[in-house]
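Q: just coords:
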């Protein structure tokens, strides 16, 4: 097999390559003066099983076009099989119609990836499980749960003091999966807006008094929900509040907001390269690597082995 990295997260791609003891394939992703993207595969890939690693994070459109053009270049170079490895699937939050005359852009992006020539897709923690069905090719959606669990156990020796928190009702399944692995209790933040333009009112479902609360979610963007939820948990006499989020988008002043919040710590994975985010820095923000998880999944796909057994 061959690994090819586009430009969105070369650090993660190199870490995956190191884990697999496989060098990254030579390829050039550059821009012309009018910002058109040009891709050249600089080594023979004929008959090869090629994995293209690219998060479609900020700037999402540029990184998406790099992925599509890279796939097309590989297809025209006669690669035997092309797998799009997308640690962060941009546009994933547009997975359904939210009103009249609105798009389902997650499906549109899936169509584009298939049309470009991808034979299969490997992603991490899709915003909604049904996005797997948007692809008409095999799609493996990994979960960051094992990576988060390992870090939490390292940080918290006494798991009995922990309370896993879902910051909204929609994330209960994700939070419960981690709580079950840790043997910890689960609580839910129920948020609602009384009317448009009025601040969220939050109710805590579960007894968090004296517990070290860890919020679990797939994406942190502006950080507003996390910060408000942390305040609500502390009002209910939680001992501390931290958060583990898979994809650290962190835009629109999120880093400053997190830094000034009552959160003890925000832990994100390196599915998005911190250097490509709009907001950077923050002493409360820490990144953990998914390279081993992604690398193991890539190896299993290449060897035609089970991927789902990674989470058993």
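A: That came through fine. From a predicted model like this one, the values you see are computed outputs, not experimental measurements. Residues are numbered from 1 along each chain as shown.
Q: From here on, just use CA atoms for contacts and neighbour counts.
A: Noted.
Q: can you give me the strands for the stretch 1-150 of the chain?
A: 2-5, 27-31, 37-41, 49-53, 81-86, 120-124, 139-142 (DSSP state E, counting those that start in this stretch).
Q: Next one for the comparison:
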């Protein structure tokens, strides 16, 4: 059975349809003292596939409870799909006496599952923190599907060199276009930092700025503003994980973004395409 966390109900339903598995209906309650209780009263089967984005501290607790609930209900095989792993960017200690938060979370998850599937983790090395087998799932290619079919001389731009692979995956799925990434340049006299595409020109081209995650939107909106100033015809933003915290959408639109597209690893208004096919392939490889 597919068991959804409360933050991943659309993706879980799509995954159930994609794989032919039944969909459990968990309950998510809260006691007067603020404690949560996630339960799976209709779970019936030996296999459980828990699908739960950990986009908040409450979601982390809920996932641990769902893992324990399906074991209590008789599950003998548990796979935990983490569409978006919160704390993944805290993959190192920031100073003496501070935690490696990604490691702490991974160890907690490992106690209640037989294996983990991570969708486009921000840092691939977080997989090493788990105590059970982990497979990273690349869902970036699905972002090509909702893009306009008439992009003019498209340029797929990553906000930095580390995200070039994500941009290339979208370009490859789209079928045409060029890839590039932004470089940062610091003025020696003023100390001001400017960003610009490393090689490709943007003038009169449709540009898709691609990243694995848009959190606050600050970095991407800065990049988009440069493209707008350089005469890009249209600028679209695409990401696997549309966290879009606080006023991120406003920042992007004000900078000149024509459209934002994301997957349902984090369920937002721009989650117009599902990561389910990629996750299904990882659950049931051919």
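A: Sure thing, it's come through. Just so you know, these numbers come straight off a predicted model, no measurement behind them.
Q: Need the TM-score from the superposition.
A: In this superposition the chains share a TM-score of 0.89, using TM-score structural alignment, normalised by the length of structure 2; 283 aligned residues with a Cα RMSD of 2.4 Å.
Q: quick one: which of the strands of the stretch 1-150 of structure 1 is nearest residue 198 of structure 1?
A: strand 120-124 (33.9 Å; Cα to Cα).
Q: quick one: the closest one aligns where in structure 2?
A: Mapping strand 120-124 of structure 1 onto structure 2 (TM-score structural alignment) gives residues 115-119.
Q: average offset between the matching stretch and structure 1?
A: With mean Cα distance after the TM-score superposition for structure 1, stretch 115-119 of structure 2 departs from structure 1 by a mean of 1.1 Å once superposed.
Q: Please work out which residues outside that stretch touch it.
A: With Cα atoms under 8 Å, 6 or more residues apart in numbering as the test, stretch 115-119 of structure 2 has contacts from 78-85, 132-139, 265, 279, 282.
Q: The same query, at a cut-off of 6 Å, please.
A: 79-83, 132-137 (Cα atoms under 6 Å, 6 or more residues apart in numbering).
Q: Would you pull up how far it lies from the middle of the chain?
A: Its chain's average C-alpha position is 12 Å from that of stretch 115-119 of structure 2, according to Cα atoms, centre = their mean, to the nearest Å.
Q: re the thing from before, filter the contacts of stretch 115-119 of structure 2 down to the buried ones and express that as a PyMOL selection.
A: Buried members of these, defined by 16 or more other Cα atoms under 10 Å, are picked up in PyMOL with:
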select buried, resi 79+80+81+82+83+132+134+136+137
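Q: and of the contacts of stretch 115-119 of structure 2, the nearest to residue 97 of structure 2?
A: residue 132 (26.5 Å).
Q: show me what contacts the closest one?
A: By Cα under 6 Å, 6+ apart, the contact set of residue 132 of structure 2 is 110, 115.
Q: Identify the residue of structure 1 aligned to it.
A: Counting by TM-score structural alignment, residue 132 of structure 2 lines up with residue 137 in structure 1.
Q: Going along the chain, name the helices of the stretch 201-312 of structure 1.
A: Along the stretch 201-312 of structure 1, counting by DSSP state H, counting those that start in this stretch, helices occupy 224-235, 254-259, 291-302.
Q: For residue 281 of structure 1, find the nearest of those.
A: Short answer: helix 254-259, nearest of the helices of the stretch 201-312 of structure 1 by Cα to Cα, at 6.9 Å.
Q: Tell me which residue of structure 2 matches up with residue 88 of structure 1.
A: Matched to structure 2 by TM-score structural alignment, residue 88 of structure 1 sits across from residue 84.
Q: measure residue 112 of structure 2 to residue 214 of structure 2 for me?
A: Using Cα to Cα, to the nearest Å, residue 112 of structure 2 is found at 30 Å from residue 214 of structure 2.
Q: do the same with residue 116 of structure 2
A: Taking Cα to Cα as the measure, residue 116 of structure 2 falls 23 Å from residue 214 of structure 2.
Q: Over to residue 44 of structure 2?
A: 37 Å.
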